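Asks: let me see the structure of the following:
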Amino acid sequence: MDNARRNMGRRSVLIAMGAGLGASLLPIRLRAQEGKRIALIMVGTISDGGWNQLAFEGLSDLKQEGFDTAYVENVTQARIPEVVRGYADDGYDLIIGHGYDFGSPFMEIAPDYPEQSFFVTSFQPDARSVPNLQFINIAVLQIAYAAGTLAALVSVHKKAVGFVGGGDNPTQQAMNKAFIGGAEQAVQGLKGFGVVTGDYNNPAKGKEAALTMIGNGADVIWHSADVTGLGALQGASAAGARVIGAYANQTALAPDAMVTSFVMNLR
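Replies: Model (predicted):
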């Protein structure tokens, strides 16, 4: 590997994946108004070291600004409507669904609460216009493509690299394809692998997926899988592969194996 590639592997990669959950994203009528109530709903846990932890930190910033906040973790897809309606019935002014899974339920529920605001930290091409619902288009496909490119360039053996995804939804599937495309375009003959595990909260699945790809020749692993991804990082590191972090600086999770992290600003 030449010096340029070594240096690239050692740099911290900072890519703006979207604006934060702070005041700049709030509906105009909620900005800088103390006493307003904001709820955050997540399918993962705030201790995942990435996607959900960052959202929680953004919510904490809003609390410091004077907003009354609440949150709930590990909400299954089946329970999303119940939880959303619970916060809406309790009078929360803004309800945030953190991720793709909230798009369809919010489109169904938001019209029933026209005096409250709803926000989804994802984008759906089929989203219909609802006056009190907003989405943000986070550039996850560009990030996945860049991660695949970087993984291929820092690969030692130039045989294969791999991606571990979380929930089985169109965003994760598209990220899988983008990662593979970036990797295979960057290095001729290199193979891009990808596994969408269908779970954001199962580190054993993440580890198994990473080790399977490593067994097939991958020597760099990237993830977008929250707690499942932590298992991928730990398993890959223990197997001697290199890893790339997601959403937050995850160097501390695999200090000897971490190339860099793609960092998202949710604050």
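
Asks: can we go C-alpha only for contacts and neighbour counts from here?
Replies: Will do.

Asks: sticking with Thr260, tell me its helix or strand.
Replies: Using DSSP states H and E, Thr260 sits in strand 258-263.

Asks: check which helices and strands that strand sits against.
Replies: Packing partners of strand 258-263 (3 or more CA pairs under 8 Å, 6 or more residues apart in numbering; DSSP states H and E): helix 3-10, strand 13-14, strand 242-247.

Asks: minimum distance to Phe106: which of these has it?
Replies: Nearest to Phe106 among the helices and strands packed on strand 258-263 is strand 242-247 (24.1 Å), distances taken as CA to CA.

Asks: report the inter-axis angle for the closest one versus helix 3-10.
Replies: If you take axes from the mean of the first three to the mean of the last three CA atoms, to 10 degrees, strand 242-247 sits at 50 degrees to helix 3-10.

Asks: go through strand 242-247 and flag the buried ones.
Replies: 242-247 (16 or more other CA atoms under 10 Å).

Asks: that one vs strand 258-263, what angle?
Replies: In terms of direction (the same axes, to 10 degrees), strand 242-247 departs from strand 258-263 by 20 degrees.

Asks: which other helices and strands contact strand 242-247?
Replies: Using 3+ CA pairs under 8 Å, 6+ apart, strand 242-247 is in contact with helix 51-64, strand 218-224, helix 226-238, strand 258-263.

Asks: again, only using 6 Å
Replies: strand 218-224, strand 258-263 (3 or more CA pairs under 6 Å, 6 or more residues apart in numbering; DSSP states H and E).

Asks: let's see this one next, to set against the first:
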Amino acid sequence: MKNMRKLAALVLAASMAAASLAGCGKTAETKEVREETGTKAEAGTKAETSKTLKVALCLSGAANDMGWCQAAYDGLKLLESDYGCETAYTENLTPDDIEAAFADYAANGFDVVIGHGYEFGDPAVEVAGQYPDTKFIVTEGEVSAGNVASYVTKCEEGGYVMGMLAAGMSKSNKIGFVGPIQGASLVKIMNGFEDGAKSVKPDIEVQTAWTGSFTDTALGKEAAQAMIDNGADVIGHCANESGTGAINAAKEGKIYATGDSYDQNGLAPETVLSSSVYHIPKVIEAAFKTVEEGTFAGGIYELGMKEGAVSIASYHELEVKIPDEVKAEIEKKVSAITSGEFTVPCDTKVR
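Replies: This is a model prediction of the structure:
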């Protein structure tokens, strides 16, 4: 946090994420899933596909948050419509509720249980040992077991580009970024945002705050407002539903914001410049197909822009307000990331 008088009280729950952090720069056992979702684990044989598979999804927030959780819910609905799965979901789970939710679904015969977020990692491993016939999938996790696999989205790539956009649009040379609960999968986005901004303007001031909540929009708004009061004229976030509050603060302050996880322009059409979009349905489908095809194996799998799992939303009607040189620089960087010419630094240390 940088010269922020209101934000000290917001660092409420960093310790909650000390375990089960999703990182990057993984060990040699990390595997990469290609765009066609064709890189399968070697283990396993072709499964019978006549059975209707039961798939459950566990969420830390609301399924209609127009962000992180809704992206996963869209993936669940894809499995229902395209693969005929029987589906169920539970939303707004606290860390204390996760194990019980996992165990309940497994005990009720669900073939696949998905935990959407790094915080579901350790509970998945704990419960998986009791239910060996259930496959557990964790997004943004850093865990694996015989029946547990983690699928990590390279969200730092989107964060980097949103940082470039924020810096390119800032006139005060001060921008802000709001995160929820500290965890490596979120820290890497915040750090990516700062790195991207400084690649455009090395001397720009990036103010940061953690709200301690995935769902409290009031805390997100308060954190962003403190930054606005301190001169920030563009606000970014990776704070799930809490980030909606940050967008609302930017809207009321008549400044710009960037979205996260989903195209969030609809939340504030005159405010949200663009969004880092995580194509979680694609990630969930890639993971599910290994179960359907009988090739599931525990491991950690990574997908980013190159694989089509991360992209940047359109500028909508705000496009005319974004200078051509800013758009051109962003387009060039996205192309370099996608081709592999440029690798976004993946820094999971809190700065």
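
Asks: one step back: of the helices and strands packed on strand 258-263 of structure 1, which is nearest Ala32 of structure 1?
Replies: For Ala32 of structure 1, the closest of these is strand 242-247, at 27.2 Å, according to CA to CA.

Asks: quick revisit: what range does the strand holding Thr260 of structure 1 cover in structure 2?
Replies: Using TM-score structural alignment, strand 258-263 of structure 1 corresponds to residues 272-277 of structure 2.

Asks: can you give me how far that stretch is from the chain middle?
Replies: On the basis of CA atoms, centre = their mean, to the nearest Å, stretch 272-277 of structure 2 is displaced by 13 Å from the centre of the chain it belongs to.

Asks: post-alignment, it versus structure 1, mean distance?
Replies: Its aligned residues in structure 1 lie a mean 1.3 Å from stretch 272-277 of structure 2 after superposition (mean CA distance after the TM-score superposition for structure 1).

Asks: what about the strands in structure 1?
Replies: Listed in chain order, the strands of structure 1 (DSSP state E) span 13-14, 37-42, 68-72, 94-98, 117-120, 133-135, 160-165, 191-196, 218-224, 242-247, 258-263.

Asks: what's the matching range in structure 2 for the longest helix anywhere in structure 1?
Replies: In structure 1, taking DSSP state H as the definition, the longest helix is helix 170-186. Aligning helix 170-186 of structure 1 against structure 2 (TM-score structural alignment) gives residues 184-200.

Asks: and the matching stretch against structure 1, how far off on average?
Replies: Mean deviation for stretch 184-200 of structure 2: 2.4 Å (mean CA distance after the TM-score superposition for structure 1).

Asks: gap between Ile96 of structure 1 and Ile80 of structure 1?
Replies: Remark: distance between Ile96 of structure 1 and Ile80 of structure 1 (CA to CA, to the nearest Å) = 12 Å.

Asks: compare the two (neighbour count), which wins?
Replies: Using other CA atoms under 10 Å as the criterion, Ile96 of structure 1 and Ile80 rank with Ile96 on top: 26 against 19.

Asks: residue in structure 2 matching that one?
Replies: Matched by TM-score structural alignment, Ile96 of structure 1 corresponds to Ile114 in structure 2.

Asks: which residues touch its match?
Replies: If you count contacts by CA atoms under 6 Å, 6 or more residues apart in numbering, Ile114 of structure 2 has them with 57, 136-138.

Asks: and what of Ala106 of structure 2?
Replies: Contacts of Ala106 of structure 2 by CA under 6 Å, 6+ apart: none found.

Asks: what's the distance between it and Asn230 of structure 2?
Replies: From Ala106 of structure 2 to Asn230 of structure 2 the distance is 49 Å (CA to CA).

Asks: thinking again about what came up before, and the angle for the strand holding Thr260 of structure 1 with strand 218-224?
Replies: 20 degrees.

Asks: possible to save the helices and strands packed on strand 258-263 of structure 1 as CSV with distance to Ile46 of structure 1?
Replies: CSV is the format used below for those (distance: least, CA to CA, whole Å):
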stretch, distance to Ile46 of structure 1
helix 3-10, 28
strand 13-14, 21
strand 242-247, 13
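
Asks: hang on, the earlier thing: including distance to Gly206 of structure 1, could the strands of structure 1 go into JSON lines?
Replies: Formatted as JSON lines, the strands of structure 1 follow (distance: least, CA to CA, whole Å):
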{"stretch": "strand 13-14", "distance to Gly206 of structure 1": "23"}
{"stretch": "strand 37-42", "distance to Gly206 of structure 1": "19"}
{"stretch": "strand 68-72", "distance to Gly206 of structure 1": "23"}
{"stretch": "strand 94-98", "distance to Gly206 of structure 1": "21"}
{"stretch": "strand 117-120", "distance to Gly206 of structure 1": "26"}
{"stretch": "strand 133-135", "distance to Gly206 of structure 1": "29"}
{"stretch": "strand 160-165", "distance to Gly206 of structure 1": "7"}
{"stretch": "strand 191-196", "distance to Gly206 of structure 1": "9"}
{"stretch": "strand 218-224", "distance to Gly206 of structure 1": "9"}
{"stretch": "strand 242-247", "distance to Gly206 of structure 1": "13"}
{"stretch": "strand 258-263", "distance to Gly206 of structure 1": "16"}
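
Asks: which one, of these, ends up nearest to Asp61 of structure 1?
Replies: Nearest of the strands of structure 1 to Asp61 of structure 1, taken as CA to CA: strand 68-72 at 10.0 Å.

Asks: if we can go back for a sec, list only buried entries from the contacts of Ile114 of structure 2.
Replies: 57, 136-138.

Asks: show me what counts as buried in stretch 109-126 of structure 2.
Replies: By 16+ other CA under 10 Å, the buried positions in stretch 109-126 of structure 2 come out as 110-125.
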